[in-house]
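Q: sequence and predicted structure, then a few things I'm wondering about:
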Amino acid sequence: MEGLAYWVAFARIPSLTPARFRLLERAFGTLEEAWRAPARQWHALGLEPSVVNAILQARARLDPFQELEALHRWGATALTWHDPAYPPRLREITNPPPILFLQGDLRPQDEKAIAIVGTRQATPYGLEACQRLTRALVQEGFTIVSGLAQGIDARAHQTALEAGGRTLAVVAGGLDRLYPHQHRPLARRIAQQGAVLTEYPLGTRPEPFQFPRRNRILSGLALGVLVVEAPVESGAMSTVRWALDQGREVFAVPGPITSPASAGTNRLIQEGAKLVMEVQDILEELRIEARAVQPPLLEASAPSSTPQAPIGEEASALLSALGSETVHIDDLRRRTGLPMPVVSATLTLLEVNGLVRQVGGMHFARADTAR
């Protein structure tokens, strides 16, 4: 795009909001003309003195073409909201980012996207639910959008990659300042099978206030937001608020009433979010016809003399602690040494997989012994 270097340079000025970008475009025609304009013309637009000073300081220290070259050396590119490759759905939100910096590529097929969000402190149940639903969504042709965080975000990205699908990671700092640091290898894989994108230029450290702002892009890219597991107060709830403001669908996976990690999703369902137990629930709400047959998330297996393979170390420990007895949940916690939220969530996971049954009064038994 002609003049892209000036967009990259103006993006270095934090006080230039989307509304101010539009003002500069209307007044000067191009950002190149805006960059070259004398300060009196900026003042004449009604820009605050602090904003004018920020532009003057940026112009004195920055070379727009060097900024663009640095971006290319990093293996990244930029899209303005005029670029044909800029996501159409994102362009429609109230405050779209004027410029997106990305590694990887955006494709037309990414318009069929679902954002998957949730807690960083995911339980075994949450991770399993996320994996099943993500895999099913990929098989239905969805691009998976998430935020590269630990827990649910990372599991959504990883599952999409393993399933051969596309995934987009929206981050809250510059592409060279990824957070958390340990997810840099994951980000490299995402860039090969989708894109890592941000509205922040290179060198921008991820600050706490930038994460809620980033979330409007997560929801803006997607047809809807699926919350897998989230406390009542969490970043995932911030994404839900943006989604509702943007007219996006909100989906939530139910969880154990004893698990704080599911308190937010359960409340969302009470408030009207679509309860999701299988991918068909999402497809019906979006009025999209299924193209693959998927097993329900909560489909229970018939008891048999040969149990299914345990799901993780916690599940194995609980199955061993149950043996052939009926055991109260408190006794299971003592026998395994696991925290009560983990015991509760893992028992739920075992129940929905048909390996364990609750037989009343918070007593549990293996499915092949419960009668």
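A: Cool, the structure landed.
Q: could you use CA atoms for every contact and neighbour count after this?
A: Fine.
Q: what residues sit buried inside stretch 176-195?
A: Across stretch 176-195, burial judged by 16 or more other CA atoms under 10 Å covers 177-179, 184, 187, 189-191, 193-195.
Q: other SSEs contacting the longest helix seen in the chain?
A: Looking across the chain with DSSP state H, the single longest helix is helix 124-139. Using 3 or more CA pairs under 8 Å, 6 or more residues apart in numbering; DSSP states H and E, the elements in contact with helix 124-139 are strand 143-146, helix 152-162, helix 279-286, helix 340-352.
Q: neighbours around the residue nearest to residue 83 when sequence neighbours are not counted, how many?
A: The shortest distance from residue 83 to any residue that is not its chain neighbour, by CA to CA, 6 or more residues apart in numbering, is 7.3 Å, and that residue is residue 1. Neighbouring residues of residue 1 were enumerated by other CA atoms under 10 Å; the total is 10.
Q: hmm, residue 1 is touching residue 84, no?
A: No. Checked against CA atoms under 8 Å, the pair residue 1 and residue 84 is beyond contact range at 9.9 Å.
Q: all strands of this protein, in order?
A: Applying DSSP state E to the chain gives strands spanning 77-80, 99-104, 113-117, 143-146, 167-170, 194-198, 224-227, 249-252, 274-275, 327-328, 356-360, 363-366.
Q: now those strands as a markdown table including distance to residue 53?
A: Listed next are these as a markdown table, based on distance: least, CA to CA, whole Å:
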| stretch | distance to residue 53 |
| --- | --- |
| strand 77-80 | 24 |
| strand 99-104 | 22 |
| strand 113-117 | 38 |
| strand 143-146 | 36 |
| strand 167-170 | 30 |
| strand 194-198 | 25 |
| strand 224-227 | 39 |
| strand 249-252 | 42 |
| strand 274-275 | 48 |
| strand 327-328 | 68 |
| strand 356-360 | 66 |
| strand 363-366 | 67 |
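Q: is it correct that residue 114 is in contact with residue 227?
A: No. Taking contact to mean CA under 8 Å, the distance of 10.5 Å between residue 114 and residue 227 leaves them out of contact.
Q: tell me which residue lies nearest the centroid of the protein.
A: For the chain, the residue nearest the mean C-alpha position is residue 146 (2.2 Å; CA atoms, centre = their mean).
Q: below is an additional structure, to be compared with the one above:
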Amino acid sequence: MEEKAYWIWLSKIDGFGSRRIKKLLDYFGDAEGIWHADKELFDNVSGIGPSLSQKIIESRKNFDFKSELKRLNKFGIKVVTLQDKCYPKLLKEIYDPPPILYYKGNITKINKPCIAVVGSRKCTQYGKKIATKLSQRLAEKGLNIVSGLAYGIDTAAHQGALKSGVTYAILGSGVDVIYPKENEGLAQKIMKQGAVISSFPLTTKPIGKNFPLRNRIISGLCLGTIVVEATKKSGSLITANLALNQGREVFAIPGDITKKQSVGTNQLIQVGAKLVQKLDDVLDELHLSNVNNEDIKSDLEYKADKKVIESLSQQQQKVYRLLTVESQQFEHLLDAVELNSAQLNSLLLELEVKGLIRQLAGKKFKLRDDVKL
């Protein structure tokens, strides 16, 4: 975890967006390399002049590694960086992906097919009903539901997904600053089945300029974005435009032409967004009609004899539940548990001895696929 502190330091330097950080990473290799670099070397990096070089040097004096790591541990928050194997694959493909993500919960399933469900904060009962049911049905089909934890459609989308699957909430604040506060209970539920995620450092307040950056992550994580309701100047339209720019699909639910919440979605349909009237309109467009088939459903969990499972310790059960019939890297599993390498190694060995899992080449692990459901 200590090496992640260098990334946290880098992300907190005032005036350094992800593009500049990417340039520094390309030149120095990693965040620790940037920390140890001499000031003169920064002049060789395009877009990093003397004033920014000085900012880097000054920021080293004020950064406290111990307090940063202590704060992460206090809130149970983890960090994944652009150089980690468990960094979301689709998000890495967008232009200018965030170098660091903070999260609380579990992201082991984040590379399954994801779809965003977004919309108006001041939604109608019709919009709320559609967002809830649609998200529940999509989650039943094995898709992750991604939204922004806002009032209205976002809240309905998360609630629907929680009934049958996994959902991820992307914040425009630090992970330790849940916004709106009224959704703190919902956030806790999301953390049990998915995760609350942010690209912003801890203690970051939910100010206006953060939300377009938040929306870029929502669309970037997903194969497509479904806009349920949106006014003419809705932030959901920003998410839709970002999705188009990222080469992703955009869907819209048609609405009552007398309602202001339908203006944005109906306009999206006019300019080419896919009109959604039934679940298959989404699944067929994304070629996910068979998403629950065993050959592509990445979280199909085979259960062994109940007595064996019940005999597992609490820690063994936690690790067992992380594993699927698809192999996962040791580092990926380590990132999902509050254990050190030695502890996780020991638990994995115990599960292997019990005949529940297999270790493959390259330190990968998977559930035994020959035990019966």
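A: Sure thing, it's come through. These numbers were taken from a predicted model, which means no experiment stands behind them.
Q: please state their TM-score.
A: Once superposed, chain against chain, the TM-score is 0.75 (TM-score structural alignment, normalised by the length of structure 1); 291 aligned residues with a CA RMSD of 1.7 Å.
Q: which of the buried residues of stretch 176-195 of structure 1 sit farthest apart?
A: Greatest spatial distance among the buried residues of stretch 176-195 of structure 1 (CA to CA): 177 and 193, at 20.3 Å.
Q: residues in structure 1 matched by stretch 348-358 of structure 2, start to end?
A: Under TM-score structural alignment, there is no match for stretch 348-358 of structure 2 anywhere in structure 1.
Q: need the counterpart of residue 113 of structure 2 in structure 1.
A: In structure 1, the residue equivalent to residue 113 of structure 2 is residue 112, according to TM-score structural alignment.
Q: quick check: the gap between the residue nearest to that match when sequence neighbours are not counted and residue 253 of structure 1.
A: Across the structure, with CA to CA, 6+ apart as the measure, the residue nearest residue 112 of structure 1 apart from its sequence neighbours is residue 142 (5.4 Å). For residue 142 of structure 1, the distance to residue 253 of structure 1 equals 18 Å [CA to CA, to the nearest Å].
Q: residues of stretch 255-275 of structure 1 that come out buried?
A: 255-256, 259-269, 273-275.
Q: can you check stretch 85-98 of structure 2 too?
A: Going by neighbour count (16+ other CA under 10 Å), the buried part of stretch 85-98 of structure 2 is 86-88, 90-92, 94, 97-98.
Q: got it, and stretch 125-138 of structure 2?
A: The neighbour-count criterion (16+ other CA under 10 Å) identifies 127-128, 130-138 as the buried residues of stretch 125-138 of structure 2.
Q: kindly report the same for stretch 60-77 of structure 2.
A: Under the neighbour-count rule (16+ other CA under 10 Å), stretch 60-77 of structure 2 has 63, 68-69, 72, 77 buried.
Q: go through the residues you listed and say which is closest to residue 246 of structure 2.
A: Closest approach to residue 246 of structure 2 among the buried residues of stretch 60-77 of structure 2 (CA to CA): residue 77, at 28.4 Å.
Q: what separates the nearest residue to residue 215 of structure 1 once chain neighbours are set aside from residue 213 of structure 1, distance-wise?
A: Leaving out its chain neighbours, the residue that sits closest to residue 215 of structure 1 by CA to CA, 6+ apart is residue 239, at 5.1 Å. Note on residue 239 of structure 1: its distance to residue 213 of structure 1, by CA to CA, is 9 Å.
Q: more neighbours, the two?
A: residue 239 (29 against 15).
Q: what's the counterpart of that one in structure 2?
A: With TM-score structural alignment as the matching criterion, the partner of residue 239 of structure 1 in structure 2 is residue 239.
Q: pretty sure its match is touching residue 218, no?
A: Yes. Contact between residue 239 of structure 2 and residue 218 holds when scored by CA under 8 Å: they sit 7.4 Å apart.
Q: rewinding a little: so what's the residue nearest to the centre of structure 1 up against?
A: Applying CA atoms under 8 Å, 6 or more residues apart in numbering to residue 146 of structure 1 gives the contacts 115-117, 153, 156-157, 167-170, 218.
Q: distance of it from residue 64 of structure 1?
A: Distance, residue 146 of structure 1 to residue 64 of structure 1, using CA to CA: 31 Å.
Q: so which of the helices and strands packed on helix 124-139 of structure 1 comes closest to residue 248 of structure 1?
A: Across those, residue 248 of structure 1 has its closest neighbour in helix 279-286 (10.0 Å, CA to CA).
Q: which helices and strands sit right next to the closest one?
A: Applying 3+ CA pairs under 8 Å, 6+ apart, we find helix 279-286 of structure 1 packed against helix 124-139, strand 249-252, strand 274-275.
Q: looking at those, which is nearest to residue 289 of structure 1?
A: Minimum separation from residue 289 of structure 1 across those (CA to CA) falls at helix 124-139, 12.2 Å.
Q: quick one: average offset of the closest one versus structure 2, please.
A: Its matched residues in structure 2 lie on average 1.0 Å from helix 124-139 of structure 1 after superposition (mean CA distance after the TM-score superposition for structure 1).
Q: who are the contact partners of the nearest residue to residue 9 of structure 1 once chain neighbours are set aside?
A: Here the nearest residue to residue 9 of structure 1 in space, its sequence neighbours aside, is residue 64; by CA to CA, 6+ apart that works out to 5.1 Å. When contacts are counted by CA under 8 Å, 6+ apart, residue 64 of structure 1 is found next to 5-6, 8-9.
Q: by neighbours, which of these wins?
A: Each of those was scored for neighbours by other CA under 10 Å, and residue 8 scores highest at 27 neighbours.
Q: I'd assumed residue 70 was in contact with that one.
A: No. At 10.4 Å, residue 8 of structure 1 and residue 70 do not qualify as touching, with contact defined as CA under 8 Å.
Q: one step back: distance check, the residue nearest to residue 215 of structure 1 against residue 81 of structure 1.
A: For residue 239 of structure 1, the distance to residue 81 of structure 1 equals 22 Å [CA to CA].
Q: related to what we said a few turns ago, need the residues touching each of residue 239 and residue 213 of structure 1.
A: By CA under 8 Å, 6+ apart, residue 239 of structure 1 and residue 213 have no common neighbours.
Q: re earlier: just the ones in helices from the buried residues of stretch 255-275 of structure 1, please.
A: In this view, the buried residues of stretch 255-275 of structure 1 that belong to helices under DSSP H are 263-269.
Q: closest one of those residues to residue 328 of structure 1?
A: Looking at these and their distance to residue 328 of structure 1, the nearest is residue 263, at 23.2 Å (CA to CA).
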